[in-house]
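Colleague: return atomic coordinates for the entry below.
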Amino acid sequence: MSALALDHLVVAAATLAEGVAWSEAMLGVTPGVGGRHALMGTHNRVFSIASAAFPHAYFEIIAIDTQAPSPGRRRWFDLDDTALQATVAREPQLIHWVARCSDIVAACAGWREVGIDRGEVLAAERDTPQGMLRWRISVRRDGARLFDGALPTLIEWGDVHPADAMLASGVTLEALRVGGLPEALWPRIATAGVRCASDGPPLVATLSTSRGRIALQSPVF
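Modeller: Below you'll find the predicted structure:
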């Protein structure tokens, strides 16, 4: 199996403006410039949360881009799910995590062996001030995160990783607890610094910030 590493955390917001305001109020940081995802009709803002335990980790605030054409398919990360939309309309929420691998096709095949269909492997890209970012990512046709976001989406980056251009934000990721996954899946998501549990919320991310230690907890649907 392709070894996994935590790549980034995903917070969904009703709008990017609401996501930025939430980040400033909750974490004390203004997210950096992100970009638009033409493939999915979404856009984002990002900032580094890299630490010794999670090198190259970053934080993504994502929202549906209402100015973009409809993608003609379900968007990634359950962003078209009505229950999720109702929840993030009240407040942005930690909803998911993405795991980096060196061979996404092999990783998806390994998960299929234990009955997990992570979806097709899609090529995606977005423009940045430093140039075009390109990656391959696992996305189901129904857009489902699976297990309320506890099971990570898989990503394989091209020659450039977005964190290469990110300065320290003052926020670092200390730990990620993943709850509610069957124990049979734990070896499949063995990732440095990530602790699995059979109970509790799907995700609890512990962050060190200028305002002290903050734990973000994902909702259960």
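Colleague: okay, CA-based contacts and neighbour counts for the rest of this
Modeller: Fine.
Colleague: can you pull out the helices in this protein?
Modeller: 16-27, 82-90, 104-112 (DSSP state H).
Colleague: quick one: residues contacting Ala175.
Modeller: Counting by CA atoms under 8 Å, 6 or more residues apart in numbering, Ala175 touches Gly193, Val194, Arg195, Ala205, Thr206, Leu207.
Colleague: distance of it from Asp7?
Modeller: Going from Ala175 to Asp7 by CA to CA, to the nearest Å gives 13 Å.
Colleague: just Ala68 next, same as before
Modeller: Separation of Ala68 from Asp7 (CA to CA): 26 Å.
Colleague: neighbour count: these two, which is higher?
Modeller: More crowded of Ala68 and Asp7, by other CA atoms under 10 Å: Asp7, with 25 against 15.
Colleague: next, the contact list for that one, please.
Modeller: His56, Ala57, Tyr58, Trp97, Val98, Ala99, Arg100.
Colleague: measure it to Pro71 for me?
Modeller: 25 Å.
Colleague: that older thread, looking at the contacts of Ala175, which is nearest Leu185?
Modeller: Taking CA to CA as the measure, Leu185 lies nearest Arg195 of the contacts of Ala175, at 12.5 Å.
Colleague: structure for this one too, so we can compare:
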Amino acid sequence: MFELDHVVYFTKKSPEEVAANELISGIHPVVGGQHLQWGTHNALFYTKSSYIEWLSVENETKAKESRHPLIEQLLFDVDGREGFASICLRSENLEKMDRYFKKMGYKTSGVLPSERKTAGGEIRRWKMLFIDQKVGNALPYPFFIEWEQGMEERLETLREDGTLKPDNEELTIKKCIFHVHDVEQKLTQWARLLSLPTKDHTLRLDNTIFEFVESADEKERLHTIEVVKAWTIE
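Modeller: Sure, this is the predicted structure:
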């Protein structure tokens, strides 16, 4: 079963502006750091088992040269709108997942090594995997991440550097609400990709619920998230 790792919010604001101005349940996000190979930087807000990432362009030339699927979507979206855009699911073995998706007939990016330089100068590493999809108005498929550190080790590192505070761990992203043009079509597509059953226009992961809502918005995107006190899916 998949778990939500993080949701991505595209913005034109710097991480410092986000950290100073955004407030969720009385808590501010923190400055994350730089993706030097992509020309982007971020701010982060952690909850018990997932987080929100505010992603923005720091070096437009480098961003355009990166040819990275998420950065291509950022460049496409952020000219016209700021807001939630994509979601990322955790995996413990992206190589295995890549083989599985290809066997199912999907084309993928292959496993992409990634890293971020934190505000404190440390390097955090992970791997990513994307389903090949043309950047446009259609809802982006979720992408996938495998962290260099195990979950508990990573959380302890975040506690030690002050990124994950006790108050953050009382919160969780309960629901992700997507605005789409055809609910049944998107449910079918995502349920097949994630091998999940559907129920009342939703897909249930271990640590959140995906809900699909019909909308006439030009772009199909993640529209809203619900952050609540730590909660367990029944």
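Colleague: need the TM-score between these chains.
Modeller: Taking TM-score structural alignment, normalised by the length of structure 1 as the basis, the two superposed chains have a TM-score of 0.71; 195 aligned residues with a CA RMSD of 3.3 Å.
Colleague: map Ala12 of structure 1 onto structure 2.
Modeller: Following TM-score structural alignment, the counterpart assigned to Ala12 of structure 1 within structure 2 is Phe10.
Colleague: assess the claim that that match and Val78 are in contact.
Modeller: Yes - Phe10 of structure 2 lies in contact with Val78 (CA atoms under 8 Å); the separation is 6.3 Å.
Colleague: settle it for me: which of these two has more neighbours?
Modeller: Neighbours were counted for Phe10 of structure 2 and for Val78 using other CA under 10 Å; Phe10 has more, 23 against 18.
Colleague: for the more buried one, give me its contacts.
Modeller: Phe10 of structure 2 makes contacts with Trp54, Leu55, Ser56, Leu74, Asp77, Val78, Glu82, Gly83, Phe84, Ala85, as judged by CA under 8 Å, 6+ apart.
Colleague: would you check how far apart it and Val135 of structure 2 are?
Modeller: Phe10 of structure 2 is 15 Å from Val135 of structure 2, by CA to CA.
Colleague: can you check Thr61 of structure 2 too?
Modeller: Noted for Thr61 of structure 2: a distance of 19 Å to Val135 of structure 2, by CA to CA.
Colleague: could you do Cys176 of structure 2 as well?
Modeller: 21 Å.
Colleague: same thing with Ser86 of structure 2?
Modeller: 12 Å.
Colleague: out of those two, which sits in the busier spot?
Modeller: Comparing Ser86 of structure 2 with Val135 by other CA under 10 Å, the one with more neighbours is Ser86, at 23 against 16.
Colleague: now that one: closest residue in space that isn't a chain neighbour?
Modeller: Val8 (5.2 Å; CA to CA, 6 or more residues apart in numbering).
Colleague: repeat for Arg159 of structure 2
Modeller: Closest residue to Arg159 of structure 2 apart from its sequence neighbours, by CA to CA, 6+ apart: Lys165 at 6.2 Å.
Colleague: so how far is Glu18 of structure 1 from the nearest residue to Arg145 of structure 1 once chain neighbours are set aside?
Modeller: Spatially, and ignoring its direct neighbours in sequence, Arg145 of structure 1 is nearest to Phe77 (5.3 Å; CA to CA, 6+ apart). To Glu18 of structure 1, Phe77 of structure 1 is 18 Å away according to CA to CA.
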